[in-house]
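> This is the structure alone, sequence omitted:
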């Protein structure tokens, strides 16, 4: 918790003002019983009406002043704690965005969501409570004890007996509650994980009639959290009755012994009333601490979880002195020319996008070299990739094929530096990717992931995710190359048609083509398509590959696929088998020399009739 207080630094000038307001409020509260005692003893008892009005007016002014300080202090505390929560949440989010996939695998997406939202809220509420109570509670308690002793020292023995009993009760319950609150936050993670899986996988759940199973699974996680919450609340609920019992016994004792002292003439009625109010202030301060004891265990557990995230150092980090990025050469044809090159689909593109001449394609950068690359996932016994060596050159299409689990996507993730290789090196234009800034590396790569991800917004917004300043013509050109312009223009609003969250209002093939357009609009050196044509029919697949080959003829193109029809016309095909290279070459060469490739071709010839 203490380590997170650094996020209060921007409010270092507001905090003293807020604490001063709370301090003045506490002084006003401590002064009021004395004024009331004087009004009773010197005004009411003696029948001095002018004194009553004079002291009553002064008492009213003190009350108004204390209330004004209370309101201002609360406003400042709320502003400071809200700003603290905003800064902390932003820092956690920014830190998480720097994580490699290894950290995401380690912590878990559901837990990261809980830590960024629920845990930050718990700590924020604790900061708000501390700013208001950390001055008021001790000042009310210590000041109340001093004023009570000054009012009547002998009667203060009751306080000496009661206060330690109350403090011990709070400490015991606080200690028991801490462990349970830690468990409760972990179970919130579990509930969040189950709920997230249910919402994102609802189509699969319904398709397999597993709704009842998922309901039972959710109920089990919810019941587990509920039982823990009930246990915590039982522990904390015991605090109030015990405290009220102790306070009520103390009040009875004060009234009893105070009445005896008044009867003996050793104490006045006003003093007893003031003494009782000071004791109530002492007890109120202890009750405020007990209220914080409800929040401190949970906030401490949340703070520890947040600090755990902030303390995680990404396994993939930029080097201290990154290599200078190779300047990109603008080799992509202009937007209208790109549409023209998307033959034979160009005839279907609106005439306003056509152009009479194609742009010259100069030589470009983007030589990708894998040399002896070996990688294993954390905790895995066998490597996912072992001894991978090949070169992908500009102007060529390099295809990667293999069975499920052969390591195709892992290879792409290493190129994008989502993970770092265990052995060997991956170089772009002779520079090891580990010597480059991650932003510079990924700026040179246009990537279409295996799992299509679209964001809420318009079609154009999703395409511009690849190039923020892309014009409408460039967006249409990219959609034309991706064989998506026909269905996009048919949508209401065209390229400005709305895309639902996760693209739920589009088919799988439509989402895939928009994701491809997002990569194609980018002026990159290297284009990576990770099994990005799987949802396309063979005709669309062929036209898309032809458009890509023509429009990106100066770039390095890497295509990961499982269909032979997608890779058979590539300049070189890399065959992976259980993480190792089983062969490399053109389609005809591999048919003659690579048994693994022949098996893949034979299975697909039999199943799909590929010629």
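Ah, there it is. Since we're looking at a predicted model, the values are computed, not measured.
> C-alpha only now, for contacts and for neighbours.
Fine.
> Look at stretch 558-575 and report the distance between its end residues.
13 Å (Cα to Cα, to the nearest Å).
> Now do the buried residues in it.
Neighbour-count burial for stretch 558-575, counted by 16 or more other Cα atoms under 10 Å, picks out 558-567, 569-575.
> how deep is residue 596 tucked in, by neighbour count?
Residues contacting residue 596 under the criterion other Cα atoms under 10 Å number 18.
> Ok, residue 9 next?
Counted with other Cα under 10 Å, residue 9 comes out at 11.
> Equivalent analysis for the one 5 residues further on, please.
Residue neighbour count, defined by other Cα under 10 Å, stands at 16 for residue 14.
> Next: residue 70.
20.
> which element follows the helix or strand containing it toward the C-terminus?
Using DSSP states H and E, residue 70 falls within helix 49-97. Downstream of helix 49-97, the first helix or strand assigned by DSSP H and E is helix 101-107.
> Which strands and helices lie in contact with that next one?
Helices and strands touching helix 101-107, by 3 or more Cα pairs under 8 Å, 6 or more residues apart in numbering; DSSP states H and E: there are none.
> buried sites along it?
Buried residues in helix 101-107 (16+ other Cα under 10 Å): 102-104.
> Need those in TSV (columns: distance to residue 485).
Listed next are the buried residues of helix 101-107 as TSV, based on distance: Cα to Cα, whole Å:
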residue	distance to residue 485
102	37
103	38
104	36
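> re earlier: for the helix holding residue 70, packing partners?
Using 3+ Cα pairs under 8 Å, 6+ apart, helix 49-97 sits against helix 14-38, helix 120-151, helix 269-311.
> Now tabulate those in CSV and tack on distance to residue 579.
Listed next are the helices and strands packed on helix 49-97 as CSV, based on distance: least, Cα to Cα, whole Å:
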stretch, distance to residue 579
helix 14-38, 58
helix 120-151, 42
helix 269-311, 32
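> quick one: which of those is nearest residue 412?
For these, distance to residue 412 was read as Cα to Cα. The smallest value, 26.7 Å, belongs to helix 269-311.
> Tell me what angle the closest one forms with helix 120-151.
150 degrees (axes from the mean of the first three to the mean of the last three Cα atoms, to 10 degrees).
> What segments of the stretch 401-550 of the chain are helices?
With helices called from DSSP state H, counting those that start in this stretch, the stretch 401-550 of the chain shows them at 408-415, 438-443, 459-463, 472-481, 485-490, 508-520, 538-551.
> Which one of these lies nearest to residue 201?
helix 508-520 (14.8 Å).
> which residues are contacting the closest one?
446-448, 452-454, 459, 462-467, 475, 478-479, 481-484, 487, 503, 527, 529, 532-533, 535-536 (Cα atoms under 8 Å, 6 or more residues apart in numbering).
> And here is the other one:
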């Protein structure tokens, strides 16, 4: 957890120092109260004591109490500033780190876990700083200071206090050992319940279509029950603390008065008032010691979960990015070319290569298509171009330069990407198509919508390009989502266009018109298309056929019909001989 303190600013450390000063001041005020109490006790027991002296001592007690309360408010304000500021910067740091992750790092953490770490875990750390910082600093100071005040008062009273403190320390140690593993498990189970709830909500249409509400309820109930049982165990252990602490504090008070009665009974007449006064003061100081440890115990209640949360946050922040910026490459000998040289790739921890010995070159303005059975490595292959993953063998070149030499932002500016699953963000049509642009260009926007065949349906929307896209894009159809996703890839007029099965939801007519517009109006861009439909790629300059991660045929449509049995089989399953 200490590692997270590196996110504290100089201003925060100043606030901590100010809080520390006020905590010491508050402790001093609190420990002055028993002295005034003893003074009042002596004045009351002493004959001929003036009432004004008693009132004056009482006024000093009241002043101490008011100043102590004011100091507490000041400490609370500054500690809240530190805790809130730290949690804000932690959220920013975790978000920025996750955004920088490649697909490999993203695979280490589930989406549900990353959400929990960014919210619940950071809240746990914030709470332990906001509440625990005061208690963990105040309690030791109070305990040590109070002990120094009473250590020489009476050996029997000191022994009774020592026994009570020893019991408290044993109790705290036992609870800490029992509870930490439980809290660690709780955070993992929170991830799990988050995942189940997220799946249920995002897949609500499928759940209802298959009447699987009961199945999903049972699934959620199981996750909820597991989390509840662990939580109950932890809370039952924690619940022991309050009655045991009350028993110890009450037992100590009883012991002090019992010992005090014995001492006063045995003492000489002139010493009785002094002993009685000492007993009152000692019991007050002893309670301060016990209260200090009670505050520490409260900190230990929330500390285990915060420690687990901080470890989970550090796991994200300390994850090293495998894909880093290159040196940068401003000038290139070629433009709009993509070349694979003996490329092989396997996913982390996988035994075998997903793709092997891939060799081809796409020249500027060409359309290169990839086709093959599901799992043949088409998407994996094109994901190597924008460096979502890095090759494990060979090299990928863009404009004649190895992609590892580019800065990531520099490389990706050259690429327009439409993913396999069309994703739209909540916002307007304009914001989605002009995504990443500082200032939307209406001319480019209009052209991108025309080429992608999205203009027709966008113009029918209530506010045209200013129309809202809801979260998850549930207010547009699958085909409309794909067309807007294609428009987004075209907006910046990149050198290289990558379409990962981005035409699958389009009808044949729209598909044909879109490809025709793409050829005519994006002649300067190199297009790489992953497709399942022969009709989408028939006119490509180069078609690459993949089978189990290897190239089994490449050429134009008519050439492959003659030379590649796998391609011919796929083609014949979709179109008649006349159509082919």
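Now that the structure is in, tell me what you want to look at. None of these values were measured; they are calculated from a predicted model.
> Whichever of the contacts of helix 508-520 of the first structure end up buried, select them in PyMOL.
Buried members of these, defined by 16+ other Cα under 10 Å, are picked up in PyMOL with:
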select buried, resi 446+447+448+452+454+459+462+463+464+465+466+467+475+478+479+481+482+483+484+503+527+529+532+533+535+536
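> re the thing from before, figure out which of the helices of the stretch 401-550 of the first structure is closest to residue 216 of the first structure.
helix 508-520 (30.1 Å).
> how about that closest one, which residues of the second structure does it hit?
Under TM-score structural alignment, the match for helix 508-520 of the first structure in the second structure covers residues 478-490.
> mean distance, that stretch to its aligned residues in the first structure?
Following superposition, stretch 478-490 of the second structure is found to deviate from the first structure by 0.8 Å on average (mean Cα distance after the TM-score superposition for the first structure).
> what does stretch 138-146 of the second structure give?
Counting by mean Cα distance after the TM-score superposition for the first structure, stretch 138-146 of the second structure comes out at 1.0 Å.
> which residues in the first structure does that stretch match up with?
Against the first structure, stretch 138-146 of the second structure falls on residues 136-144 (TM-score structural alignment).
> Please identify the buried residues of the matching stretch?
Neighbour-count burial for stretch 136-144 of the first structure [16+ other Cα under 10 Å]: 136-141, 143-144.
> Name the nearest residue to residue 303 of the first structure, sequence neighbours excluded.
residue 1 (5.2 Å; Cα to Cα, 6 or more residues apart in numbering).
> what does residue 158 of the second structure give?
Using Cα to Cα, 6+ apart, the closest residue to residue 158 of the second structure is residue 151 (6.0 Å).
> Is there a neighbour count for that neighbour? I'd like the number.
Residue 151 of the second structure has 14 nearby residues by other Cα under 10 Å.
> Please tell me I have it right and it contacts residue 159.
No: contact criterion Cα atoms under 8 Å: residue 151 of the second structure and residue 159 do not qualify, at 9.3 Å.
> if I look at residue 190 of the second structure, how far off is residue 418 of the second structure?
When residue 190 of the second structure is compared with residue 418 of the second structure (using Cα to Cα), they lie 34 Å apart.
> Can you tell me what residue 226 of the first structure aligns to in the second structure?
With TM-score structural alignment as the criterion, residue 226 of the first structure matches residue 228.
> Equivalent analysis for residue 299 of the first structure, please.
Residue 299 of the first structure maps onto residue 306 in the second structure, by TM-score structural alignment.
> Now do the strands in the stretch 301-450 of the first structure.
Using DSSP state E, counting those that start in this stretch, the strands assigned to the stretch 301-450 of the first structure run over residues 368-375, 385-392, 397-402, 423-428, 431-432, 445-448.
> which part of the second structure lines up with the fourth one?
Meaning strand 423-428 of the first structure. Going by TM-score structural alignment: strand 423-428 of the first structure matches residues 393-398.
> Mean deviation, the matching stretch versus the first structure?
Mean deviation for stretch 393-398 of the second structure: 0.4 Å (mean Cα distance after the TM-score superposition for the first structure).
> Contacts for that stretch next, please.
336-345, 384-385, 402-403.
> one step back: which residues of the second structure does the helix holding residue 70 of the first structure align to?
So helix 49-97 of the first structure sits over residues 51-99 in the second structure, by TM-score structural alignment.
> next one: stretch 553-569 of the first structure
By TM-score structural alignment, stretch 553-569 of the first structure lines up with residues 523-539 in the second structure.
> Give me the distance from that stretch to the chain's centre.
Relative to the chain's own centre, stretch 523-539 of the second structure is displaced by 39 Å; criterion: Cα atoms, centre = their mean, to the nearest Å.
> ok so, going back, with distance to residue 584 of the first structure added, can I get the buried residues of stretch 136-144 of the first structure in TSV?
Compiled in TSV, these are given as follows (distance: Cα to Cα, whole Å):
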residue	distance to residue 584 of the first structure
136	75
137	75
138	76
139	78
140	80
141	80
143	84
144	85
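> still on that earlier bit, okay, angle between the helix holding residue 70 of the first structure and helix 120-151 too, please.
Going by the same axes, to 10 degrees, helix 49-97 of the first structure makes 150 degrees with helix 120-151.
> now helix 49-97 of the first structure and helix 14-38, what's the angle there?
Going by the same axes, to 10 degrees, helix 49-97 of the first structure makes 150 degrees with helix 14-38.
> Superposed on the second structure, what's the mean shift for helix 49-97 of the first structure?
Looks like 1.1 Å for helix 49-97 of the first structure (mean Cα distance after the TM-score superposition for the first structure).
> measure the most centrally placed residue in the second structure to residue 408 of the second structure for me?
Nearest to the mean C-alpha position of the second structure, counting by Cα atoms, centre = their mean, stands residue 118 at 2.4 Å. As for residue 118 of the second structure, its distance to residue 408 of the second structure is 25 Å (criterion: Cα to Cα).
> And residue 556 of the second structure, by the same measure?
For residue 556 of the second structure, the distance to residue 408 of the second structure - Cα to Cα - is 33 Å.
> Same check on residue 76 of the second structure?
45 Å.
> What of residue 563 of the second structure?
39 Å.
> More neighbours: which of the two?
residue 408 (19 against 13).
> residue contacts, the nearest residue to residue 85 of the first structure once chain neighbours are set aside?
Leaving aside its sequence neighbours, residue 85 of the first structure sits nearest to residue 124 (Cα to Cα, 6+ apart; 5.2 Å). By Cα under 8 Å, 6+ apart, the contact list for residue 124 of the first structure reads 81-82, 84-85.
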